[in-house]
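this is a predicted model, with the sequence first.
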Amino acid sequence: MTRNAATLAGFGAVVLWSTLALFTTLSGEVPPLQLLAMCFAIGGMLGLVAGVSRRGWRAVRDAGRQPWPVWVLGVGGLFGYHLLYVLALRAAPPVQASLIAYLWPLLIVLFASLSTGDGLRAHHLAGAFLGFAGAALIVTGGRGVALSADHAAGYALALVAAVVWAGYSVLSRRVASVPTDVVTGFCLAAAVLSAVAHLALERTVAPQGVEWLAILGLGVGPLGLAFFLWDIGVKRGDLPVLGAASYAAPLLSTLVLVAAGQAQATWALGLACLLITGGAALAARDMLRRQAAA
């Protein structure tokens, strides 16, 4: 797979993540950790079926033979990020916590320059900052936000969540030889850990009617296939471009909510669209040139 194709695969994960808000809204009152346990289980089981159908039980053996640092990285990334984000939303106002957590695309751009040979150029950084400005407009609705010392623990959790996901994404490049099928094991392990955390922190709520379809949609898409596509992108694609382009997730998510009648179109959304699109195009300048040359 070429670098450009892998980058596009990674962006496919971003597109799937844009459905996260809509499906989560439709999942009703199911607590977040319970929802994660169910969705990780669905994504993991689908990955298992797909892996065994393509490669037989070698797909399972490959996962079992991976050294423990690979498992720490994969399970820590998937489960660690989501657990920290849920805890951050419990300890701080959602707007501020979400804005801090959405530093991860910018951190990917920065970390990639330190740990890979991709190199960090001015247009990568400028594109990432434009994307963050656009994401900030979407999260805040164009209104300023104030950080309160009373919620410092929640802000810290959100920042650590951003570091964890960015670290997982960039360090995955170091284990590029690990088959993407192993993400199946990460999802199943994350499902078990999410279930344990749910039983310790939440009350179980049985989904009703259409909520089951929303949970299935989450498990198949943004909390399932997306992780496999992201694995391909971060291992073989252009990390700075992926980082900047990831800011399209809150924009696409908001557009999906507007189309579904769950949100209103505003001036802030229009400006955010320009900032995020412009930032992604700026960061992807080298990739677009490679495509044009090809």
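Good, I have the coordinates.

going by C-alpha atoms from here, please, whenever you check contacts or count neighbours.
OK.

continuing past the longest helix along the chain, what's the next helix or strand?
In the chain, with assignment by DSSP state H, the single longest helix is helix 32-55. Going down the chain from helix 32-55, the next helix or strand is helix 58-64, by DSSP states H and E.

which residues in the stretch 1-150 of the chain form helices?
3-17, 20-26, 32-55, 58-64, 68-75, 81-91, 94-101, 104-115, 122-140 (DSSP state H, counting those that start in this stretch).

got another one to weigh against that:
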Amino acid sequence: MIRQSKATAIGFCAIILWSSIVGLIKEVSHSFGATAGAAMIYTTASIFLFFTIKWKPLAEFSKKYLIFGALLMVSYELCLALSIGYSQNSRQAIEVGMVNYLWPTFTMIAAVLFTSKKANWLILPGILISMLGIVWVLGGEQGFNVSEMMSNIEKNPLSYGLAFLGALLWAGYCVVTIRISNGANGITFFFMITAAVLWIKYLFLFDQSSMDFSFSSITYLLLAGCAMGFGYAAWNIGIMHGNVTVLAGASYFTPVLSSLLSSFLLSASLGLSFWQGALLVCTGSILCWLSTKKSLKKE
């Protein structure tokens, strides 16, 4: 049995690994293209997962979980990887990543709407603050500027749209799988499907682009695959054996940590208004989370 403190530390490693994903996906897409790069990342991650979480026979999973879990997870991963890969520059990649981090807020909304979980009044300001944070981030150096935000989105609606859709899909996955997974974890199988879909898209849907194999590109590929694969493996250990409350609270600061690591990896300069928006997204997510915790304590 893993000691709780050690398991919690491993869970923190997962948060750090996931926080590096945006920058690493963008670096890999620079060398291999959006689709091929993502396919190579998920292929590498699947290999890492196979040897860490290991393979579990599909017969041990419920059919509902395999169907709906795969549909939601694969769709989410496609949206995540391609939204970042299709971004036009480093700053935009980080902004797209921030839009994807609306998923904690959406998860709480979905949990309240579609499960027995209840929330108090804090969920309303939480939702509003999260959305305000995105407007602030996409408003550029002017901060809260709706017209500037719309102008930025119009420059690349595909990336921003995929990131927003991904946030909704992940919220759906979190809520649905809790009810139908029976504690099972099909992440290895889901990642294999994701890799296969991306390779099919690359090979047969005229999305082929040149590949630049070099020491640095292969290094970034291995790091991205490691961050994806080991991130899920480490999180699985953390939530099973560690302090779930501490890990859940820490995970809500992932947008800030992700932006920090991404700005370093991509050599992107982020102004004060961006960090203000990132903090607003985190604050809104935390308020949504607290709204459900408070209500539970009163029952």
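Yep, it's here. Note that the coordinates shown come from a computational prediction; the quantities given were computed from them, not determined experimentally.

ok so, going back, quick one: closest of the helices of the stretch 1-150 of structure 1 to Ala197 of structure 1.
helix 32-55 (6.8 Å; C-alpha to C-alpha).

what lies in contact with that closest one?
58-60, 83, 86, 181, 183-188, 190-195, 197-198, 202, 204, 215-216, 218-221, 223-225 (C-alpha atoms under 8 Å, 6 or more residues apart in numbering).

from those residues, which ones fall inside helices?
Filtering the contacts of helix 32-55 of structure 1 for helices - DSSP H - leaves 58-60, 83, 86, 183-188, 190-195, 197-198, 215-216, 218-220.

filter these down to the buried ones.
59-60, 83, 86, 183-188, 190-195, 198, 215-216, 218-220 (16 or more other C-alpha atoms under 10 Å).

mind telling me what element the residue nearest to Val15 of structure 1 when sequence neighbours are not counted is part of?
Excluding the flanking residues, the one nearest Val15 of structure 1 by C-alpha to C-alpha, 6 or more residues apart in numbering is Ala249, at 6.5 Å. Using DSSP H and E, Ala249 of structure 1 falls within helix 248-259.

closest to Gly237 of structure 1 out of the helices of the stretch 1-150 of structure 1?
Comparing the helices of the stretch 1-150 of structure 1 under C-alpha to C-alpha, the one sitting nearest is helix 3-17, at 4.2 Å.

between helix 248-259 and the closest one, find me the angle.
40 degrees (axes from the mean of the first three to the mean of the last three C-alpha atoms, to 10 degrees).

so how far is helix 3-17 of structure 1 from its chain's centroid?
Its chain's C-alpha centre and that of helix 3-17 of structure 1 lie 11 Å apart, by C-alpha atoms, centre = their mean, to the nearest Å.

and for stretch 216-223 of structure 2?
20 Å.

tell me the residues of structure 1 aligned with it.
Taken onto structure 1 by TM-score structural alignment, stretch 216-223 of structure 2 occupies residues 210-217 there.

how many residues are close by Phe204 of structure 2?
By other C-alpha atoms under 10 Å, the residues close to Phe204 of structure 2 number 9.

buried residues, stretch 164-180 of structure 2. List them.
For stretch 164-180 of structure 2, by 16+ other C-alpha under 10 Å, it's 164-177, 180.

from these, pick the one nearest Val135 of structure 2.
Using C-alpha to C-alpha, the buried residues of stretch 164-180 of structure 2 come closest to Val135 of structure 2 at Phe164, 12.9 Å.

and the gap between that closest one and Leu128 of structure 2?
Counting by C-alpha to C-alpha, to the nearest Å, the separation of Phe164 of structure 2 from Leu128 of structure 2 is 16 Å.

now Leu280 of structure 2
10 Å.

quick one, which of those two is more surrounded?
Higher neighbour count among Leu280 of structure 2 and Leu128: Leu280, with 24 against 15, using other C-alpha under 10 Å.

that one and Leu132 touch, don't they?
Yes: if you go by C-alpha atoms under 8 Å, Leu280 of structure 2 and Leu132 touch, sitting 7.1 Å apart.

just give me the neighbour total for the residue nearest to Val15 of structure 1.
21.

counterpart of it in structure 2?
For Ala249 of structure 1, the residue aligned by TM-score structural alignment is Thr254.

with Val60 of structure 1 instead?
In structure 2, the residue matched to Val60 of structure 1 (TM-score structural alignment) is Lys56.

and its match, what is it in contact with?
Here Lys56 of structure 2 is in contact with Gly186 (C-alpha under 8 Å, 6+ apart).

try the one 5 residues further on
Neighbouring residues of Phe61 of structure 2 by C-alpha under 8 Å, 6+ apart: Ser181, Ala184, Gly186.

now the buried members of the residues you listed.
By 16+ other C-alpha under 10 Å, the contacts of Phe61 of structure 2 give Ser181, Gly186 as buried.

from the contacts of Phe61 of structure 2, pick the one nearest Gly85 of structure 2.
Nearest member of these to Gly85 of structure 2, counting by C-alpha to C-alpha, is Gly186, at 25.1 Å.
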